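Asker: what follows is a predicted structure for the sequence shown.
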Amino acid sequence: MVSTNKKVRNFIPDDISLSILSKLPLKSLKRFECVCKSWSLLIDNSYFMNKFRNNFLSNLRCCSYYDGSSILLQIGKPNFKDDFYSLSGERFENKVKLDFSNPYANQFNFQIFGVDSVNGILCLHEYDALGEIILLNPATQAFKVLPPSQVESVEVSIPDDARDFVDFYIVSNLHGFGYHRVINDYKIIRYVRFDIESSVEGDEHFEEIIYSNSLGKISLEPLWEIYSLTSNSWRKLDVDMPFSSKCNEGTQVYIDEICHWLCEKDEEDNPAGACLVSFYLSNEVFLITPIPSNLDDCFDVEASWINLARLNECIALISYHEPRTTFHISILGEIGKKESWINLFTIGPLSCVRCPIGVGTKGELFFQRKDEELAWFDLNTQMIEELGYKAGDCCARIIIYKVNILTDGGIVN
């Protein structure tokens, strides 16, 4: 090498370092905060955050995770005959009505669980009850009706003089649906509880009620269950995780063999308060990420809609605050790290919004306007575009769907 008398800088200029840091994933950025005091305050630097947001949006446009996916628009219709449309293209100009038949349309009103399909498979379930659960591949129309678990065989023996005013229910709430790559298995997680209702306050007959199944007397404590498609069976999970009794549509998301769900802060049995629960399908352990106080007002009455989404490989918490007609988008840098949440975007006021209906692959915010038109907000252009549909008084919903005709993962008619 040719020697030189030029001095080599022993430091990086601030503008260059800020430019580099603004291109990092949030997890890496949060870890660099320990380098020096000025870097620990970057989140409060408006100039830096504008650069970080711009890079975040640029990465959204080229994110490959959802390549080949389309937007599934569901518009509610009477008698469970909902209309389904596939929306694709840069501006969702490609619209195709789908023959999306519900194999149990005449038996129960199904809900699509979660915010997207898993390898082209959708999980359908009867809302807020211990009803049918179905795995469905819309591309091949192959479906699998899940078998009951031992819990569902519980029988209740009620004294004759109490039968007129004591009711017994088994209620389950789905919390997760995902795929374990190593063993090529689909999994479903649910929380099961036993509800006893009496029309007589302070009824003493509860102590006389005997609950049993094929194994004899059982405990009436709530429990977690997990289903395996490979074994086609349910089994009890020996975990004590925070749960959600509401399980609102869109408050669960599956990312890379981890099922995530939101828990409200008003659950009496959830001392963790408002939090994100992440359940690892590989080893069946979980982590809790508290929602910081500057974000958890999304669980208050002023937030009429809450959704989880996957943005740039990050978990995004998106809420709509009706009184202020604003959307808030926060992302999580690292699971289990409360301090790694940052509030990335505040959008609005958007006075035309009647109710949100979902989030797209690039962070598009879909909603129904007050004039009943369905529309979406583009984070990049900051513009509102119409979809060309009216929902009227019917419910509408957005789900991310990727066609899979190669395999049904063991799902057969």
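Answerer: Here it is on my side, so go on. Numbers count the residues shown, from 1 in each chain.

Asker: use CA for all of it now, contacts and neighbours both
Answerer: Fine.

Asker: report the contact partners of the residue nearest in space to the middle of the chain.
Answerer: Central residue of the chain (CA atoms, centre = their mean): Gln252, 2.1 Å from the mean position. Gln252 makes contacts with Gly114, Val115, His175, Gly176, Cys259, His260, Trp261, Leu262, Asn307, Leu308, as judged by CA atoms under 8 Å, 6 or more residues apart in numbering.

Asker: so which residues of the stretch 151-300 of the chain form strands?
Answerer: Listed in chain order, the strands of the stretch 151-300 of the chain (DSSP state E, counting those that start in this stretch) span 155-157, 166-180, 185-198, 210-213, 216-217, 223-228, 233-237, 252-255, 258-263, 275-280, 285-290.

Asker: ok, now the stretch 301-413 of the chain?
Answerer: With strands called from DSSP E, counting those that start in this stretch, the stretch 301-413 of the chain shows them at 303-311, 314-321, 326-332, 341-347, 353-359, 365-369, 373-378, 383-390, 396-402.

Asker: put this next to the first one:
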Amino acid sequence: MKKTTQAYLPQELLFEIFKRLPLKSLLRIRSVSKSWRSLISNPQFITLHRDYNNNNTHMLVSYYPSELCALHYDNPAFELHSEAEFPFNKPYRFYRIVGSCNGLICVGYSCVSYANDLFLWNPSIRKIVTLPKPGIPFESHRALMLVLGFGFDPKSNDYKVVRIVYFHGRNGLHKLLPMVELYTLSTGTWRGISAVVPPYVISNFLLQANVNGAVHWIAHNPTKIGGFRSLIVAFDLNDEVFKEMRLPNELAQEYPVAMSIAACGELLSLFHYYQSSSSNRGCSVWVMEKYGIDHSWTKLFNIELLQGVDLVLGSRKNGEFLVVTKDEKLVSYDPDDEQFKDLGICRTCSFVLRACSLYVSPYIESLILVDSSNGGLGNDSAPDLLGEDDSEIKDRQ
């Protein structure tokens, strides 16, 4: 009997077909043939699929200290899509999310003295990269504190972790000696960089914001002559340099703990917390309308709730803002009608870890790390967020 010849489709056409498929389907059809597996693992296709599905976002919610990671539909009901436990099994250690980008999550140990534990995790495809031990251990050289940042460099199409270790100077807090190293997923290694770190204090417990190919933190200058000064410190992931960005003039004298930042869409957003009454506090919402232009900061509105505002975590596709109230509930606030909706999620945490105990961020399911040789070791035993085990997927010879 004559063998049936498999129909040939050009790679470009397969790319166009496959990029429209949901992630679970792509993982399954990888078993059809080695050529399909190779195509779906192709970095060019991974980027194409990511960009095509960039607007198909869920909301990632991470709970501390239960170490539960969940995806919610970004719809009015904020319905649960799926959930998974953190797969970092070490006794007596609690982990938190440093940052999330394009379906890839950077996870670190919550106590900075053990911050050598760092992972990149794609929960949608059950892949983990364990980062190698940094070249600058936190425990050595009288280290004072450590700051981490994670983001995506669109120019090199690479994911990077920046690590800043501050050491004691001769004058203690008044003289910080920072050292910087950078991990890149494409190489799977750390390397020291010569970037000059602005001499400001960045708190590792404050939220970061990824905007315009840079990681942003709120910082302050404890030695400012004539008064306190707060500002934003940004690390450009492509140029690998630090930049300073001014806050609105009326907020420059505020302490960093009274502010937080986030990426709301493509805009850098700033949240300033103030006492709205003797018992509650509100929040003013600012956006930088033109990135890098200090005078483009614009105040949009105030958020004031009877329950009080503890933390604003960012925005949703419908323009509402996700807010943690003083009674530890996550609510969705509509600035147009000034109404809020309880999302049925509560936060439990210690005072020290408030800012990182409930992490919320837009999330897209992606194929990043689908090839376990990409920058580190894959771990197929990690739980996923697809709601179903794909362990039956095997190559057909």
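Answerer: Yep, that arrived. As the structure is a prediction and not an experimental result, all values here were calculated from the model.

Asker: TM-score for these two?
Answerer: Once superposed, chain against chain, the TM-score is 0.66 (TM-score structural alignment, normalised by the length of structure 2); 307 aligned residues with a CA RMSD of 3.5 Å.

Asker: about what we covered before: closest one to Pro103 of structure 1 among the strands of the stretch 301-413 of structure 1?
Answerer: strand 396-402 (18.6 Å; CA to CA).

Asker: quick one: the closest one aligns where in structure 2?
Answerer: Strand 396-402 of structure 1 lines up with residues 358-364 of structure 2 when matched by TM-score structural alignment.

Asker: who's in contact with the matching stretch?
Answerer: 50, 53-64, 71, 97, 100-103, 313-314, 316, 347.

Asker: what's near enough to touch the counterpart of Gly360 of structure 1 in structure 2?
Answerer: The equivalent of Gly360 of structure 1 in structure 2 is Ser315 (alignment by TM-score structural alignment). By CA under 8 Å, 6+ apart, the contact set of Ser315 of structure 2 is Cys264, Gly265, Phe321, Leu322.

Asker: relative to Ser25 of structure 2, how far out is Ser315 of structure 2?
Answerer: As judged by CA to CA, to the nearest Å, Ser315 of structure 2 and Ser25 of structure 2 stand 30 Å apart.

Asker: just Leu131 of structure 2 next, same as before
Answerer: On the measure of CA to CA, Leu131 of structure 2 and Ser25 of structure 2 end up 29 Å apart.

Asker: Leu231 of structure 2 too?
Answerer: Distance from Leu231 of structure 2 to Ser25 of structure 2, by CA to CA: 46 Å.

Asker: cool, and Lys155 of structure 2?
Answerer: Distance from Lys155 of structure 2 to Ser25 of structure 2, by CA to CA: 29 Å.

Asker: now Asp327 of structure 2
Answerer: Distance, Asp327 of structure 2 to Ser25 of structure 2, using CA to CA: 41 Å.

Asker: and the two? which has more neighbours close in?
Answerer: Asp327 (13 against 10; other CA atoms under 10 Å).

Asker: okay, now the residue nearest to that one when sequence neighbours are not counted: neighbour count?
Answerer: Nearest residue to Asp327 of structure 2 in three dimensions, chain neighbours excluded: Gln307, at 6.6 Å (CA to CA, 6 or more residues apart in numbering). For Gln307 of structure 2, the neighbour count with other CA under 10 Å is 16.

Asker: isn't Gln307 of structure 2 right up against Lys326?
Answerer: Yes - counting by CA atoms under 8 Å, Lys326 is a contact partner of Gln307 of structure 2 at 6.0 Å.

Asker: tell me the counterpart of Leu124 of structure 1 in structure 2.
Answerer: So Leu124 of structure 1 corresponds to Val107, using TM-score structural alignment.

Asker: please work out how many residues are found near that match.
Answerer: Val107 of structure 2, neighbours per other CA under 10 Å, totals 22.

Asker: not counting its own residues, what contacts the strand or helix carrying it?
Answerer: Applying DSSP states H and E as the criterion places Val107 of structure 2 in strand 104-109. By CA under 8 Å, 6+ apart, the list of residues contacting strand 104-109 of structure 2 from outside reads 93-100, 115-123, 150, 366, 368.

Asker: among those residues, name the buried ones.
Answerer: Neighbour-count burial (16 or more other CA atoms under 10 Å) is assigned, among the contacts of strand 104-109 of structure 2, to 94-100, 115-123, 150, 366, 368.
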